[in-house]
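> Quick check, what structure comes out for this input:
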Amino acid sequence: MSAIGRPISLGLVALVVLTVAGAAGATVLYQDSAQQLRSQNDALRSETAQLTDRLDRTRTELRTVRQRLNETRAQLNTRTEDVDQVAGTLNRTERQLNTTEAQLSRTRTRLANAEQNVTRLERDVSDLEDRRDELEAQVSDLRERRDELESTVSDLRSRVDTLETDLSDTEDRIDELEVALAERDDRVDALESNVTDLRDDLDRKNRTIADLEDDVERLDIVLRNRNATVRTLEARLDDRNATIRDLESDLDELCSDSANQDEAACEGYG
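Take a look at the predicted model:
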């Protein structure tokens, strides 16, 4: 019993010690927790008081804000009417602006066309200036040509005077030539009379030649007929010669036979 009781007593002592220590610790922990709760409760009360004050101030500010909001709403209603009026004015202004923009677009188009016309006119002016320079150069050339022509005209006038003198001399020469021409006309008349006689003689000779040509044609016809007769006779002669050659060939064959060699017709053949 003593041996068993000793360990039990130690366990109980340990349990009691632990129980007492736990109770003391729990008491200390409870006291700390209670102190913390009191501190937190005080802090919460202080914070609640502050929040209550802030809530009161907020409510006061809210009433002030609501009053201001009501005033603002009244002003807003007034401003809304003003805005409606301004909106109407703005709509009219917008329509006017659209009309003005359309006019501006047309004006821009006209301006672009005008700029194109200006560009084209500038090109035309440049071309005309170039043409003017060319014409001025041509005028200068023509003036030089005019001076040359005037000099040429002066030379030609001098030449005309010389030619008029030559013409006077030529007219005198023409008079002399007309006299000579009259003499030649007389000679031509005489020659024409001789030509007439020669033509008559030529006509007679031409008629004689025509008669001779007719005779030649008749002789040609006779000659052609005779040539045809000759060709016919030659053809007949060729046929007879061929017949003779055939007969001689046949006679040679007959006379080559020993039985016919003694015949009188085979003399000289075989």
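> only C-alpha atoms for contact and neighbour calcs from this point on.
Fine.
> where does residue 41 sit relative to residue 51, distance-wise?
Note on residue 41: its distance to residue 51, by C-alpha to C-alpha, to the nearest Å, is 15 Å.
> Could you say which helix or strand holds the residue nearest to the spatial centre of the chain?
When the chain is reduced to its mean C-alpha position, the nearest residue by C-alpha atoms, centre = their mean turns out to be residue 120, at 23.0 Å. Using DSSP states H and E, residue 120 maps to helix 2-255.
> How far away from the center of its chain is that helix?
6 Å (C-alpha atoms, centre = their mean, to the nearest Å).
> Can you report how many residues neighbour residue 255?
20 (other C-alpha atoms under 10 Å).
> Please tell me how far it sits from residue 248.
Taken as C-alpha to C-alpha, the span from residue 255 to residue 248 is 10 Å.
> Residue 218 too?
44 Å.
> Could you do residue 83 as well?
As defined by C-alpha to C-alpha, residue 83 lies at a distance of 156 Å from residue 248.
> can you check residue 152 too?
Using C-alpha to C-alpha, residue 152 is found at 107 Å from residue 248.
> do the same with residue 72
Noted for residue 72: a distance of 167 Å to residue 248, by C-alpha to C-alpha.
> same check, this time on residue 35
188 Å.
> same question, residue 47
Residue 47 is 181 Å from residue 248, by C-alpha to C-alpha.
> swap in residue 4?
Applying C-alpha to C-alpha, the value for residue 4 to residue 248 is 195 Å.
> same thing with residue 168?
Distance, residue 168 to residue 248, by C-alpha to C-alpha: 105 Å.
> and what of residue 82?
If you measure residue 82 against residue 248 using C-alpha to C-alpha, the figure is 159 Å.
> here's the other one to compare against:
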Amino acid sequence: MSSIGRSLNLGLVALVVLLTAGTVGATMFYQHSVDTLDQQNEQLREQNEALETDLSQTRQNLSVANEELANLNDSLERTRGDVSQVSTNLEDTEARLDSTQTELESTRAVLTQTEEELSTSRNRIDALVADLNDRRAIQERLETELSTLERVNEDLESANDNLESQIDNLETDVELLGAEIDRLEQRVDRLESDLQSACAAIEGDKPPACDGV
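Have a look, this model is predicted:
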């Protein structure tokens, strides 16, 4: 009978050793998985912070671009007003020129004086025309810059939308990782409970795996 008892005890010890080895292996695999998930979670946090920084900078750039666009619009309106005033002055000058030419035909006594006035008027016309051309060139340049800024604004808005979409995706990934961590923690609890049950079932000396259980 004692020989049979010893055989049974040895078999039970061997079974417990196998169960303990499997539990230790599962625990090490769980620890490795948790470490890997922690590293991935930290990387996601760093990426999320970087994306938030880029989003803030993009929004600042967009605000600056909008201010510059408003300033250009104001400058364009002032330029258009100046062009209108120049056109009015030109019309007034042309009217005075017609009057001068009529006076020239009606009186030859003041021919010299009239010619001088005519030359002066023509110089003024040339100056006004040159100024008008310059203002038109400025207007065209401002309109080109306005179109460029509008395109930049659209690009910034598109980049902003893309960054917000990436942030949403990262937040979803973080939630999924949190759920996976919860599941693994529940599995650890079950493995610890199984280890406690196995150690409690051992009679006599317990293996080192049961220390502290």
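> Please state their TM-score.
The TM-score (TM-score structural alignment, normalised by the length of the second structure) is 0.37; 101 aligned residues with a C-alpha RMSD of 3.7 Å.
> could you pull out the helices for the second structure?
2-106, 111-201 (DSSP state H).
> Next, format those as TSV and append mean neighbour count.
Output for the helices of the second structure, formatted as TSV (neighbours: other C-alpha atoms under 10 Å):
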stretch	mean neighbour count
helix 2-106	14
helix 111-201	14
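> who touches residue 30 of the second structure in this structure?
Contact partners of residue 30 of the second structure, counting by C-alpha atoms under 8 Å, 6 or more residues apart in numbering, are 184, 188.
> separation between it and residue 50 of the second structure?
Counting by C-alpha to C-alpha - residue 30 of the second structure and residue 50 of the second structure are separated by 30 Å.
> Check the offset of stretch 155-169 of the second structure from the chain's centre.
5 Å.
> For that stretch, report the contacting residues that lie outside it.
Stretch 155-169 of the second structure is contacted from outside by 48, 51, 52, 55, 58, 59, 62, using C-alpha under 8 Å, 6+ apart.
> Which residue lies nearest the spatial centre of the second structure?
Nearest residue to the geometric centre of the second structure (C-alpha atoms, centre = their mean): residue 55, 3.3 Å.
> got a list of what that residue touches?
160, 163, 164.
> if we go to 7 Å?
160, 163 (C-alpha atoms under 7 Å, 6 or more residues apart in numbering).
> Next one: it from residue 10 of the second structure, what distance?
Note on residue 55 of the second structure: its distance to residue 10 of the second structure, by C-alpha to C-alpha, is 67 Å.
> And residue 168 of the second structure, by the same measure?
Separation of residue 168 of the second structure from residue 10 of the second structure (C-alpha to C-alpha) stands at 58 Å.
> what does residue 200 of the second structure give?
Remark: distance between residue 200 of the second structure and residue 10 of the second structure (C-alpha to C-alpha) = 17 Å.
> What of residue 57 of the second structure?
Distance, residue 57 of the second structure to residue 10 of the second structure, by C-alpha to C-alpha: 70 Å.
> go on, residue 129 of the second structure?
Taking C-alpha to C-alpha, one finds residue 129 of the second structure at 114 Å from residue 10 of the second structure.
> what does residue 145 of the second structure give?
Distance from residue 145 of the second structure to residue 10 of the second structure, counting by C-alpha to C-alpha: 90 Å.
> Residue 56 of the second structure too?
68 Å.
> ok, residue 214 of the first structure - how many residues close by?
As a burial measure, residue 214 of the first structure scores 12 neighbours (other C-alpha under 10 Å).
> just residue 197 of the first structure next, same as before
12.
> ditto for the one 10 residues further on
Burial of residue 207 of the first structure is recorded as 12 neighbouring residues (other C-alpha under 10 Å).
> cool, residue 186 of the first structure as well?
11.
> Check the one 3 residues further on too.
Using other C-alpha under 10 Å, residue 189 of the first structure has 11 other residues around it.
> The one 4 residues further on too?
The burial count assigned to residue 193 of the first structure is 12, neighbours taken as other C-alpha under 10 Å.
> Against residue 199 of the first structure, how distant is it?
Going from residue 193 of the first structure to residue 199 of the first structure by C-alpha to C-alpha gives 10 Å.
> And residue 244 of the first structure, by the same measure?
Residue 244 of the first structure is 64 Å from residue 199 of the first structure, where distance means C-alpha to C-alpha.
> before we move on, what about residue 102 of the first structure?
107 Å.
> circling back: tell me which of the contacts of stretch 155-169 of the second structure is nearest to residue 114 of the second structure?
Set against residue 114 of the second structure, the nearest of the contacts of stretch 155-169 of the second structure by C-alpha to C-alpha is residue 62 (59.3 Å).
> And that closest one, how far from residue 117 of the second structure?
Residue 62 of the second structure sits 55 Å away from residue 117 of the second structure when distances are taken as C-alpha to C-alpha.
> Many thanks, have a good one.
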